[in-house]
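Student: can't give you the sequence, but here's the structure:
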């Protein structure tokens, strides 16, 4: 896949920092290294950049992929490049259990500094979900991160379903809509869609958790609904059509964002990042293209097309808004 002149140096710097942590012993053999999702958050880079950084370390033999666990520090000899990280007993990464999310670890250390609060419980649960996915969130896990008993959580949340609702509300509430909306309907819907997309990117678990057919009572999400309805109301459409247009927009953003969580889970289960997985599919795809039955796909593959979810989102968003424009009798 093509690498531009900006992303390549950044992936190299990230790899160098992880290499330093391994050499310093901050990451010992068997320890999980930051996932691609954690790297994108810590360094503010694209998923492809994070993938390149981990691929570089794999090729050097410093890390290895463990199916069902993720990428861990490889066992190295005392004279190997990892230096101070060498010579330590290797822990079985499958038995080591999940490493606490960085933000959650900090909250665990400070949990005894003050009373347990609903906000502390929810923030910790969100940190675990952000780092490891929604499946990692349980009442027992959140209690362990906070350093309290599981039963202590039930004074603040009714059960796991209630915890999830509060997590979703917190995620929607962290990025409020602008106080002064743009004048045009298209501009207003664009603002809302991009905010939702950013929210789903920061919290990959949120899109799969959000139901379209059985909408959850999430107070923080209602301003987005009101914003979209107000943008389209009074423009010649009946109210059911206005609501359907709004739901179509939300479902488009959500449906595209679901791929982020799915890719992270696939990487954890297979131990392969997207580039490594594509390499395993190369021979099969090459054999299909060699038949000559798919000339357009063959030309595209030869040109080196690179999928970028952000580009895909923006392209689809503008085409969807073009369709709404036609519905309103406007020229896209």
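Tutor: Everything's here; your move. Since we're looking at a predicted model, the values are computed, not measured. Numbering: from 1, shown residues only.
Student: alpha carbons only for contacts and neighbour counts from here, please
Tutor: Noted.
Student: so where do the helices sit in the stretch 201-332 of the chain?
Tutor: 206-209, 222-232, 239-270, 274-289, 295-303, 309-327 (DSSP state H, counting those that start in this stretch).
Student: between those, which one is closest to residue 92.
Tutor: helix 239-270 (15.8 Å; C-alpha to C-alpha).
Student: and that closest one, which residues are buried?
Tutor: Of the residues in helix 239-270, 242-243, 245-247, 249-254, 256-258, 260-261, 264-268 count as buried by neighbour count, 16 or more other C-alpha atoms under 10 Å.
Student: in stretch 166-174, what's buried?
Tutor: Buried residues in stretch 166-174 (16+ other C-alpha under 10 Å): 166, 167, 168, 169, 170, 171, 172, 173.
Student: got a markdown table for those residues, with secondary structure and distance to residue 54 too?
Tutor: Shown next, in a markdown table, are these (DSSP: H, G, I helix; E, B strand; the rest coil; distance: C-alpha to C-alpha, whole Å):
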| residue | secondary structure | distance to residue 54 |
| --- | --- | --- |
| 166 | helix | 34 |
| 167 | helix | 30 |
| 168 | helix | 30 |
| 169 | helix | 33 |
| 170 | helix | 31 |
| 171 | helix | 28 |
| 172 | helix | 31 |
| 173 | helix | 33 |
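Student: next, the one to line up against it:
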């Protein structure tokens, strides 16, 4: 929440609205992308998406495929479509997967569709089906590409150091692609080469520690589940922020009076005592660090 009490999305939208109405951003000029807004104003991707959606609904900006968001009012010359001499053409599988990932990263899996990806690529929706069978196959390809980005170094000799490296790398990957944790299944795992490489690395670290196969595999799944479970909140928070225009801190601040009224009857003394005795910040990164260290300590104590 800014000093004037306005949500971050409203504050940034007001700044861009002022620049448009003042003529600083002329008709046809490109408006900062969601990523540019994130970097410049220090807000979440969901907040940046909310800003552009608000301005679009107000008729101040419009989206031009292949260009991005521009100030409404003047035609924009679209760049020529790039053609490739390769058999895949400009709409190869890699390009489609990359476009789908951009959509999911910015807007969540709910926004992913073949038509939406086609618009991102400035292509006819049916042209995508020559390269990707359907949305389900596209999602699998996106998942594999995303999990393959998880970078792991040469395995260390110490199993605890290895598990910590793997957990941090996975958390970083989930932070980069908030839709990925919900897409991955633990009980019915998708056959993804990238996920297999990750598991191979972790299992190698634990096997070299001399653990039996059952303990090795169960430990791997336990750490993976911890990271994935906490990361499930990343997309949920992004969706909530986009819908409300409020960050989690701003939302919590708005609930203080309601929470005080809820516990005023004195029936929850432990809850009241704990919350009144600390200044708690719902920081998922801090919660990840806290949980990871205690999980590893527990594994070490029983291993």
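Tutor: Good, I have the coordinates. Every value quoted in this text rests on a predicted model; they were computed, and no experiment measured them.
Student: TM-score for this pair?
Tutor: Here the TM-score for the pair of chains, by TM-score structural alignment, normalised by the length of structure 2, is 0.77; 279 aligned residues with a C-alpha RMSD of 4.0 Å.
Student: let me have the helices of the stretch 201-332 of structure 1 in TSV, extended by distance to residue 155 of structure 1.
Tutor: Shown next, in TSV, are the helices of the stretch 201-332 of structure 1 (distance: least, C-alpha to C-alpha, whole Å):
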stretch	distance to residue 155 of structure 1
helix 206-209	24
helix 222-232	27
helix 239-270	31
helix 274-289	42
helix 295-303	56
helix 309-327	41
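Student: nearest to residue 133 of structure 1, out of those?
Tutor: The stretch from those with the least distance to residue 133 of structure 1 (C-alpha to C-alpha) is helix 239-270; that distance is 7.5 Å.
Student: output the contacting helices and strands for the closest one.
Tutor: strand 70-73, helix 185-202, helix 206-209, helix 222-232, helix 309-327 (3 or more C-alpha pairs under 8 Å, 6 or more residues apart in numbering; DSSP states H and E).
Student: tilt between that helix and helix 309-327?
Tutor: Between helix 239-270 of structure 1 and helix 309-327, the angle comes out at 170 degrees (axes from the mean of the first three to the mean of the last three C-alpha atoms, to 10 degrees).
Student: would you mind giving the secondary structure of residue 64 of structure 1?
Tutor: strand (DSSP: H, G, I helix; E, B strand; the rest coil).
Student: that one touches residue 75, doesn't it?
Tutor: No - contact criterion C-alpha atoms under 8 Å: residue 64 of structure 1 and residue 75 do not qualify, at 9.1 Å.
Student: now which residue in structure 2 aligns to residue 293 of structure 1?
Tutor: Alignment note (TM-score structural alignment): residue 293 of structure 1 maps to residue 267 of structure 2.
Student: map residue 269 of structure 1 onto structure 2.
Tutor: So, by TM-score structural alignment, residue 269 of structure 1 is matched to residue 243.
Student: at the geometric centre of structure 2, which residue do we find?
Tutor: Ranked by distance to the mean C-alpha position of structure 2 (C-alpha atoms, centre = their mean), the top residue is residue 178 at 2.5 Å.
Student: after alignment, which residue of structure 1 pairs with residue 99 of structure 2?
Tutor: Aligning on TM-score structural alignment places residue 99 of structure 2 opposite residue 124 in structure 1.
Student: now do the buried residues in the host helix or strand of that match.
Tutor: Using DSSP states H and E, residue 124 of structure 1 maps to helix 118-132. Residues of helix 118-132 of structure 1 classed as buried: 120-132 (neighbour count, 16+ other C-alpha under 10 Å).
Student: so which of those residues comes closest to residue 108 of structure 1?
Tutor: Residue 108 of structure 1 lies nearest to residue 124 out of the buried residues of helix 118-132 of structure 1, by C-alpha to C-alpha, at 8.5 Å.
Student: what's the farthest-apart pair in the buried residues of helix 118-132 of structure 1?
Tutor: Maximum pairwise distance among these (C-alpha to C-alpha): 18.3 Å, between 120 and 132.
Student: residues contacting the residue lying farthest from the centre of structure 1?
Tutor: The outermost residue of structure 1 relative to its centre, with distances by C-alpha atoms, centre = their mean, is residue 236 at 38.2 Å. Residue 236 of structure 1 makes contacts with residue 328, as judged by C-alpha atoms under 8 Å, 6 or more residues apart in numbering.
Student: the nearest residue to residue 272 of structure 1 once chain neighbours are set aside - how many residues pack around it?
Tutor: The spatially closest residue to residue 272 of structure 1, leaving aside those adjacent along the chain, is residue 65, at 6.6 Å (C-alpha to C-alpha, 6 or more residues apart in numbering). Using other C-alpha atoms under 10 Å, residue 65 of structure 1 has 21 other residues around it.
Student: coming back round to it: identify whichever of the helices of the stretch 201-332 of structure 1 lies nearest to residue 36 of structure 1.
Tutor: helix 239-270 (8.0 Å).
Student: residue 221 of structure 2 maps to what in structure 1?
Tutor: Match for residue 221 of structure 2 (TM-score structural alignment): residue 247.
Student: where's the nearest residue to that match once chain neighbours are set aside relative to residue 112 of structure 1, distance?
Tutor: Distances taken as C-alpha to C-alpha, 6+ apart place residue 212 nearest to residue 247 of structure 1, at 7.9 Å, with adjacent residues excluded. From residue 212 of structure 1 across to residue 112 of structure 1, the span is 39 Å (C-alpha to C-alpha, to the nearest Å).
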